[in-house]
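S.K.: Got a sequence here, can you model it:
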Amino acid sequence: MSERPEILILNGPNLNMLGTREPEVYGAETLDDIEAMCAEHAAALDLSVDFRQSNFEGEMVTIIQQARDNAAGIIINAGAYTHTSVAIHDALRVAELPVIEVHLSNIHRREEFRHHSYISAVAEGIIVGLGSQGYTLALDAMARLLDRN
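M.R.: Model (predicted):
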């Protein structure tokens, strides 16, 4: 692990389409914009980030498993896999790292199937509906969680 604790920020399917995908729901920022914002904010908190995105469930599981050895915590926006993936839930549990779940939109104001999250059961906290600011708030919360340990 580097001198600054590394936080894995993992994004799921279709988040690579931010900026063009339903901007009325997800905003106009791109995932690259969010990554730059996170890197800057993490540096101010004396953290580093490993910012990733995958459209593939198995790849996300592998990234989470690898984080066990080199990350201090995980911030995850699993996209649609939030509502369907027991495999991602299990990988997060096995990682034994603090987890913060983030969603750009308020999943509880959307379709009924989005109201259930398999991630929430293993997360220290959940941030929904605050757009890209949710990522910086998650970094703030992660910094506090790591200070407690």
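S.K.: all contacts plus neighbour counts: C-alpha atoms, from now on.
M.R.: Noted.
S.K.: Show me what counts as buried in stretch 75-93.
M.R.: 75-85, 88-93 (16 or more other CA atoms under 10 Å).
S.K.: what's the answer for stretch 91-101, then?
M.R.: 91, 92, 93, 95, 97, 98, 99, 100, 101.
S.K.: ok, residue 86 touching residue 120?
M.R.: No - using CA atoms under 8 Å, residue 86 is not in contact with residue 120, being 11.5 Å away.
S.K.: Now show me the structure for the sequence below, then we'll compare the two:
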Amino acid sequence: MNTRIMLLNGPNLNMLGQREPDIYGHSTLEDVVALVRDRAAGHGLEVDALQSNHEGGLIDALHRARGTHVGCVINPGGLTHTSVALLDAVRASELPTVEVHISNPHAREAFRHHSYISGAAKAVIAGAGIAGYGFAVDILAAHHNEGH
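M.R.: Take a look at the predicted model:
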């Protein structure tokens, strides 16, 4: 039985804890991955994690996850607002996907208010800090346990 979740983090998320801590907090990407792995383990799930500053790396990971994972947690970073290709890859993966944003994009610059990815997401969590990643795992686990 498939029990893997894909965790994808986009451009600049490797700089968590260093970049604009007033917006993104002091937690690091390693903290995010540990949180997701711990939460997933509590649901009997495992996690494959990837951070890439390259759109193609995220797209390739989504293609590989099709049929091998039960869902995807994605924080697309700045690609949220620009990448139709990433949206198409989320759709092509056929995975239930939860979009996560550490900050609340709607409380920021106007160009951040639109997400291409949201159109293909099962749920969107924004503004909850890194706790949002844990909520995303809970959503995917509930979906998986319902047999969808």
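S.K.: Put one on top of the other, what's the TM-score?
M.R.: The TM-score (TM-score structural alignment, normalised by the length of the second structure) is 0.97; 147 aligned residues with a CA RMSD of 0.9 Å.
S.K.: What helix or strand is the residue in the first structure that residue 139 of the second structure lines up against located in?
M.R.: Matched to the first structure by TM-score structural alignment, residue 139 of the second structure sits across from residue 141. According to DSSP states H and E, residue 141 of the first structure maps onto helix 133-148.
S.K.: Look up how far residue 10 of the second structure lies from the counterpart of residue 33 of the first structure in the second structure.
M.R.: Matched across to the second structure, residue 33 of the first structure falls on residue 31, judged by TM-score structural alignment. Distance, residue 31 of the second structure to residue 10 of the second structure, using CA to CA, to the nearest Å: 16 Å.
S.K.: Repeat that for residue 128 of the second structure.
M.R.: 18 Å.
S.K.: which of these two has more neighbours?
M.R.: residue 10 (21 against 15; other CA atoms under 10 Å).
S.K.: Give me the nearest residue to the more buried one, chain neighbours excluded.
M.R.: residue 76 (4.5 Å; CA to CA, 6 or more residues apart in numbering).
S.K.: For the residue mapped onto the one you found from the first structure, give me its contacts.
M.R.: The equivalent of residue 76 of the second structure in the first structure is residue 78 (alignment by TM-score structural alignment). Applying CA atoms under 8 Å, 6 or more residues apart in numbering, one finds that residue 78 of the first structure lies in contact with 10, 11, 12, 13.
S.K.: which of those are buried?
M.R.: 10, 11, 12, 13.
S.K.: What's the last one aligned with over in the second structure?
M.R.: When the second structure is aligned by TM-score structural alignment, the residue opposite residue 13 of the first structure is residue 11.
S.K.: Show the contacting residues for that match.
M.R.: With CA under 8 Å, 6+ apart, residue 11 of the second structure has these contacts: 51, 52, 53, 54, 76, 77, 78, 79.
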